[in-house]
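Engineer: Need a 3D model of the sequence below.
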Amino acid sequence: MSQPLISIITPCYNAAPFLKEAMDSVLSQTYPHFEWVLVNDGSTDATEAIIHSSNDARIRYYKQENKGQCAASNFGLSKATGDYIKFFDADDVMNAQHLEAQLKKLNGRTDALASCAWGRFYDGNPASAQFIPETVWEDLESLTWIRKALSQQYDMMGAWVWLIPKGVLEKTGGWDASLSLNNDFEFSIRLLLAVKEVLFTEDAKMYYRSGNASLSQRPSEKAFAAAIRSTDMGCAYLLQRDHSPLMKQLCANRYQEWLYRIYPDAPLLQQEVEQKIKLLGGSNRSMDGGKVFQLLSSIFGWKKAKQLQRWLKQRGYRKLPFN
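Structural biologist: Have a look, this model is predicted:
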């Protein structure tokens, strides 16, 4: 009996500083029956040369002009021939047992997603990643998974969490190319609402890179607007399925997190988000910060505290007890 084929899809844009490490982790997988669809999304660095440095026959390389992560992922999906789909970022790392463990966990099911453990690292060393257990690190009915994920202080809806049966994507469709920031949220909600269960795979680990200069720049107002559109769409799907007071508050909290991020850079968008939160019945999500920030927030409100935080940073006060 032939073994299932997994299609790994990786959009690459100026990924040269990290791509070799990502490639090593994929090409050393204990489950060998995969194809790796790498889509060079108009890179201007050595991305192409690094990909060509490997002669592994499982790599399928494509190049297009820069259209963004969603469009590149959709292009990769159009070329995928596997029974299962794995989206994988070009700057992350997966453990050697990742694919094998997720495939085993699904055990042939086409009505479920396999999830994975993940840890964040900042110093360029995946071994320093801390895997902090989440409330969703167990087998859960899909809507329960969503409720638990959104109830956490920070939910992780990255598409790289999932091993996805191809039939699920054929049912839900690919990525919305009009979205950029927060695009994983809308995409993952569609996936989750199309399956019965999420199966947590403890032995599949993803090492999530944070703190890159290229990834940590302040998003533009246009990007923030796309993030709110993604939230609009994802929450609309959720509330169509579950219009309970709990789900309304979870959606309000999701908007509140974005309000904390966009204030005070996009006043019109801020007003729009505040209205959405009000219509949902209000949020109970507080803004994260250090003890001094929390004290100032309790006295003056989080907006004044954030204004003071920014004012001090603009004047060179970097080491603040705000964060």
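
Engineer: Every contact and neighbour count from this point should use C-alpha atoms.
Structural biologist: OK.

Engineer: now the helices for the stretch 101-250 of the chain?
Structural biologist: 142-151, 166-172, 183-193, 221-241, 245-262 (DSSP state H, counting those that start in this stretch).

Engineer: Tell me the helix or strand right after the last one.
Structural biologist: Sequence order places helix 267-279 as the next helix or strand after helix 245-262, per DSSP states H and E.

Engineer: Can you give me the buried ones in that next one?
Structural biologist: Neighbour-count burial for helix 267-279 flags 269, 270, 273, 274, 276, 277 (criterion: 16 or more other CA atoms under 10 Å).

Engineer: To check against the first, give me the structure of this:
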Amino acid sequence: MNVKTSPLISIITATYNSMKYFEDTKKSVLEGDVEDFEWIIVDDGSTDGTRKYLQEIDHPNIKLHFKSINAGIEDSYRTGIELATGKYLLILDHDDTIPLGSLSKRLDLLESNPNALAAFGAVAYMDESGRIYKESRFPFVSDDCVLSSLFTLFGIFILPVYPLKQGCVVLRSSFVKNNPGLYDIQLFLQAAKLGPVIFIKQACLNYRTFRTQFSSSRKMRLIRFFQFVWAKYAFKFLPWYISPFFAIYKTIPEFFKVLWSFVSSKRI
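Structural biologist: Modelled structure (predicted):
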């Protein structure tokens, strides 16, 4: 009798009218270097043919979940996390791709470092056509290593811009499920606060950018500034004796990003 075991990793992708770039994402997952995975795709009420396209994909590792109404990306993530059965978890956006070799390396290092809650690497930024035009790296380290909690948090807050993206971080599923409601930056900061994390020097995500994307828009810059997001993160995740300094330090570049959004049409 064959006993079904849980996959090593659950990859979660939320789709919504995703036909334009999803083929690249699909190729990077299904032709990647990890075979023991489940890919949970949660469609958020697409109307552009994405649902029909997903239903026609024939692969045993894919699990589809269709929502009847558009309820937002965080609701899709929450659904995917609830459905996930893997030991590890990766949230991958519908228009991004996984660089070959980066996923297996993160998993191998997590398997050999049971105290680490997350493994991440650099982010390669690509334009609409898929051309890589820059790469962000974590400060002060240039080789694969295990980073302490305080060192990781210090590195994140010392840079004027956040050097990571959600899709470059592999997390332990148990940690994610024990921290419901946390996504993206906050989820990684919480992992770093609670324990060591693993860094690998290669790019772990090809992150697609658009000149019109909301995360770089003037409206979003204003929202972030007046909500004082990074100042709140400083007090939440950093030790009390340095949090006031970093709260001020992180607010200043956010102010200049707002100013820049009013004078430039380029990506920020």
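
Engineer: thinking again about what came up before, can you name the two of the buried residues of helix 267-279 of the first structure that are farthest apart?
Structural biologist: 269 and 277 (12.4 Å; CA to CA).

Engineer: Among the helices of the stretch 101-250 of the first structure, show me which one is buried the most.
Structural biologist: Ranked by mean neighbour count under mean count of other CA atoms under 10 Å, those are led by helix 183-193, which reaches a mean of 22.

Engineer: Can you name every helix or strand that it contacts?
Structural biologist: Counting contacts by 3 or more CA pairs under 8 Å, 6 or more residues apart in numbering; DSSP states H and E, helix 183-193 of the first structure is packed against helix 142-151, helix 166-172, helix 221-241.

Engineer: So which of the ones you listed is nearest residue 108 of the first structure?
Structural biologist: Nearest of those (CA to CA): helix 166-172, 11.7 Å.

Engineer: quick one: the closest one to chain centroid distance?
Structural biologist: 19 Å (CA atoms, centre = their mean, to the nearest Å).

Engineer: Pull up the aligned stretch in the second structure for it.
Structural biologist: The alignment of helix 166-172 of the first structure onto the second structure (TM-score structural alignment) covers residues 173-179.

Engineer: just stretch 43-55 of the first structure next, same as before
Structural biologist: With TM-score structural alignment as the criterion, stretch 43-55 of the first structure aligns to 46-58.

Engineer: and the longest strand for the first structure?
Structural biologist: Determined from DSSP state E, the single longest strand within the first structure is strand 197-209.

Engineer: surely residue 218 of the second structure meets residue 262?
Structural biologist: Yes - with contact defined as CA atoms under 8 Å, residue 218 of the second structure counts as touching residue 262 (7.0 Å).

Engineer: Pick out whichever of the two has more residues nearby.
Structural biologist: Looking at residue 218 of the second structure and residue 262 with other CA atoms under 10 Å, you find the greater number of neighbours at residue 218, namely 17 against 10.

Engineer: tell me the contacts of that one?
Structural biologist: 258, 261, 262 (CA atoms under 8 Å, 6 or more residues apart in numbering).

Engineer: Repeat the analysis, applying 6 Å as the threshold.
Structural biologist: Neighbour list for residue 218 of the second structure: residue 261 [criterion: CA atoms under 6 Å, 6 or more residues apart in numbering].

Engineer: what do you get for residue 40 of the first structure?
Structural biologist: So residue 40 of the first structure contacts 12, 63 (CA under 6 Å, 6+ apart).

Engineer: same thing but at 8 Å, please
Structural biologist: Contacts of residue 40 of the first structure (CA under 8 Å, 6+ apart): 11, 12, 13, 47, 48, 61, 62, 63, 64, 72.

Engineer: Just the buried ones among these, please.
Structural biologist: With burial judged by 16+ other CA under 10 Å, the buried subset of the contacts of residue 40 of the first structure is 11, 12, 13, 47, 48, 62, 63, 72.

Engineer: Grab the nearest non-local neighbour of residue 60 of the first structure.
Structural biologist: Nearest residue to residue 60 of the first structure in three dimensions, chain neighbours excluded: residue 37, at 4.9 Å (CA to CA, 6 or more residues apart in numbering).
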